[in-house]
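Undergrad: Just need the structure, nothing else, for what follows:
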Amino acid sequence: MRAWIVTFFLFYSICLYNTIHDALAFIFVGTGFDNPEDWPPLFGDIREATSIRNFWGKFWHRLVYRSYTSYGILISKHIFRLPKSSFIGKLFINFFVFTMSGAVHALAIWQLGYSCGAWVELRFYIFNFFGVILEMAAMAAYNKVTGGYKLNNTLSKTIGYTWVFMFLFTVLPKSQYPKVFCSP
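TA: Below is the predicted model of the structure:
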């Protein structure tokens, strides 16, 4: 069931978002309001999703990334007075982006009439932030222990895909199950 949820989530989202994107691109480019280059692909190459960080940063759509990042920088710089280039500043900005994504998804779930599931959606996005932190720590430890030894490219990618799938296998159903049981 968990494997199905991960697979369904990925392919359903890709198909739905790409269909809407392509239909709107067809309309707006066809009517002359936009140029084709105004409608770049939503998703990156799935072969880049060898880490949680790459999954969200290189593969998954980035429709709201720039706006959330801008707000995160604004809050980090002007409220918390953190330098944007500092480690803590970067951590805060990334945490803010994941939290805002979760909050907006939770609000959408609540507005759709679900009696539960909003908070677990927010938790899913926050878990992804901590997944990125965990993999950064694991990579730093690996590099320290091995002196930066590089694995065979195929083995490295296999480990990466397995890690991303197992991470989603663990955290995604926890955000999807409640919505099944309390749908409007």
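Undergrad: only C-alpha atoms for contact and neighbour calcs from this point on.
TA: Fine.
Undergrad: show me where this structure has helices.
TA: 2-30, 52-54, 65-74, 87-111, 118-146, 153-181 (DSSP state H).
Undergrad: Tell me which other helices or strands the fifth one touches.
TA: Judged by 3 or more CA pairs under 8 Å, 6 or more residues apart in numbering; DSSP states H and E, helix 118-146 is in contact with helix 52-54, helix 87-111, helix 153-181.
Undergrad: highest average neighbour count across the ones you listed?
TA: helix 52-54 (a mean of 21; mean count of other CA atoms under 10 Å).
Undergrad: In TSV: the helices and strands packed on helix 118-146, plus distance to Val6.
TA: Putting those into TSV (distance: least, CA to CA, whole Å) gives the following:
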stretch	distance to Val6
helix 52-54	14
helix 87-111	17
helix 153-181	6
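Undergrad: Out of these, which is closest to Leu24?
TA: Taking CA to CA, helix 87-111 is the member of the helices and strands packed on helix 118-146 nearest to Leu24, at 21.4 Å.
Undergrad: what's that closest one packed up against?
TA: helix 65-74, helix 118-146.
Undergrad: Just put these in CSV and tack on mean neighbour count and distance to Ile20.
TA: Shown next, in CSV, are the helices and strands packed on helix 87-111 (neighbours: other CA atoms under 10 Å; distance: least, CA to CA, whole Å):
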stretch, mean neighbour count, distance to Ile20
helix 65-74, 17, 19
helix 118-146, 17, 23
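Undergrad: Compare those and give me the one nearest Ile5.
TA: Comparing the helices and strands packed on helix 87-111 by CA to CA, helix 118-146 comes nearest, at 13.9 Å.
Undergrad: this one as well, want them side by side:
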Amino acid sequence: MSRHQKDPLRPLTAAERKELTRLSRSPSAPAAEVDRARALLAIADGASYTAAADLVGRGHNETISAWVSRFNREGLAAVRPHHGGGPRLRYGVHEQQRILAEWARAPQREQDGTATWSLSLLQKALRQAPDGLPRVSRFTIARILHEAGLSWQKSRTWCETGAALRRRQDGLVRVSDPCQANRRIDPLSELKI
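TA: As a prediction, the model looks like this:
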């Protein structure tokens, strides 16, 4: 038997119940959001905090109590988890725009030493620029590019390994290395974001 709840779940609106039901059945939503939706629906249907905790695999009903209190204050926004700890992000909108602007700039062969960007070369250019970011990491650059819907791999030029076009007297001829014939390399496997 659970203790008396200090902050019982308020009645759900029809729209909240519909959204929580949709989210609780979603196969693609983050697991934390699905668990919170399932627990809140169970409590709304009369289950105890302990039963709701067992339903979503939580050991204590204090977690469920915190979810209910937050839902009472914030509504459906409470289903999404907050920042999970660790240091706060040190790069704001201005710094993110600076990274995106550097990525959009075509590299200069003499200055940057490349014709296409890699994360390491982009990091080096940002660290050396007078208005750059002297401590930016490759992970931060990759995260910001990913959040902006960009990927540095898409802008790189790749060629098939072990095959080349050669100019001969008869014209262009495709030359293949027999050792590389059965080997396929995925260029996108170089960096997993």
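Undergrad: Post the TM-score for the overlay when you can.
TA: Superposed pair, TM-score by TM-score structural alignment, normalised by the length of the first structure: 0.21. Supporting alignment: 62 aligned residues with a CA RMSD of 4.9 Å.
Undergrad: ok, back up a step: just send the helices and strands packed on helix 87-111 of the first structure back as a markdown table, with distance to Ile27 of the first structure too.
TA: Shown next, in a markdown table, are those (distance: least, CA to CA, whole Å):
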| stretch | distance to Ile27 of the first structure |
| --- | --- |
| helix 65-74 | 25 |
| helix 118-146 | 32 |
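Undergrad: Quick one: closest of those to Lys174 of the first structure.
TA: Of those, nearest to Lys174 of the first structure by CA to CA is helix 118-146, at 7.0 Å.
Undergrad: how many degrees apart are that closest one and helix 87-111 in direction?
TA: 150 degrees (axes from the mean of the first three to the mean of the last three CA atoms, to 10 degrees).
Undergrad: what angle do helix 118-146 of the first structure and helix 153-181 make?
TA: Going by the same axes, to 10 degrees, helix 118-146 of the first structure makes 160 degrees with helix 153-181.
Undergrad: For Glu95 of the second structure, the count of nearby residues, please.
TA: 16 (other CA atoms under 10 Å).
Undergrad: That one is in what secondary structure piece?
TA: helix 93-104 (DSSP states H and E).
Undergrad: Next, the buried residues of that helix.
TA: Glu95, Gln96, Arg98, Ile99, Leu100, Glu102, Trp103 (16 or more other CA atoms under 10 Å).
Undergrad: Indicate which one of the helices and strands packed on helix 118-146 of the first structure is closest to Thr19 of the first structure.
TA: With CA to CA as the yardstick, what comes closest out of these is helix 87-111 (19.8 Å).
Undergrad: got the angle between the closest one and helix 65-74?
TA: Using the same axes, to 10 degrees: helix 87-111 of the first structure against helix 65-74 is 130 degrees.
Undergrad: Excluding chain neighbours, give the residue nearest to Ala42 of the second structure in space.
TA: Ala52 (6.0 Å; CA to CA, 6 or more residues apart in numbering).
Undergrad: Give me the neighbour count for the one you found.
TA: 24.
Undergrad: can you pull the contacts of it?
TA: If you count contacts by CA atoms under 8 Å, 6 or more residues apart in numbering, Ala52 of the second structure has them with Arg38, Ala39, Leu40, Ala42, Ile43, Asn61, Ile64.
Undergrad: Leu165 of the second structure: which of these is nearest?
TA: Closest to Leu165 of the second structure, out of all of the contacts of Ala52 of the second structure and judged by CA to CA, is Arg38, at 59.0 Å.
Undergrad: Might one say that the closest one is in contact with Leu20?
TA: Yes. Arg38 of the second structure lies in contact with Leu20 (CA atoms under 8 Å); the separation is 7.4 Å.
Undergrad: before we move on, back to that, with respect to Ile93 of the first structure, which of the helices and strands packed on helix 87-111 of the first structure lies nearest?
TA: Here helix 65-74 is closest among these (CA to CA), at 4.8 Å.
Undergrad: other SSEs contacting the closest one?
TA: So helix 65-74 of the first structure, by 3+ CA pairs under 8 Å, 6+ apart, packs with helix 87-111.
Undergrad: now the strands for the second structure?
TA: 163-168, 171-176 (DSSP state E).
Undergrad: now Ala103 of the first structure: how far from Phe96 of the first structure?
TA: The gap separating Ala103 of the first structure from Phe96 of the first structure is 10 Å, by CA to CA, to the nearest Å.
Undergrad: Repeat that for Ile133 of the first structure.
TA: Counting by CA to CA - Ile133 of the first structure and Phe96 of the first structure are separated by 14 Å.
Undergrad: same check, this time on Phe87 of the first structure
TA: Taking CA to CA, one finds Phe87 of the first structure at 14 Å from Phe96 of the first structure.
Undergrad: Enumerate every residue touching the nearest residue to Ile109 of the first structure once chain neighbours are set aside.
TA: Leaving aside its chain neighbours, Ile109 of the first structure sits nearest to Ala118 (5.8 Å; criterion: CA to CA, 6+ apart). Neighbour list for Ala118 of the first structure: His105, Ala106, Leu107, Ile109, Trp110 [criterion: CA under 8 Å, 6+ apart].
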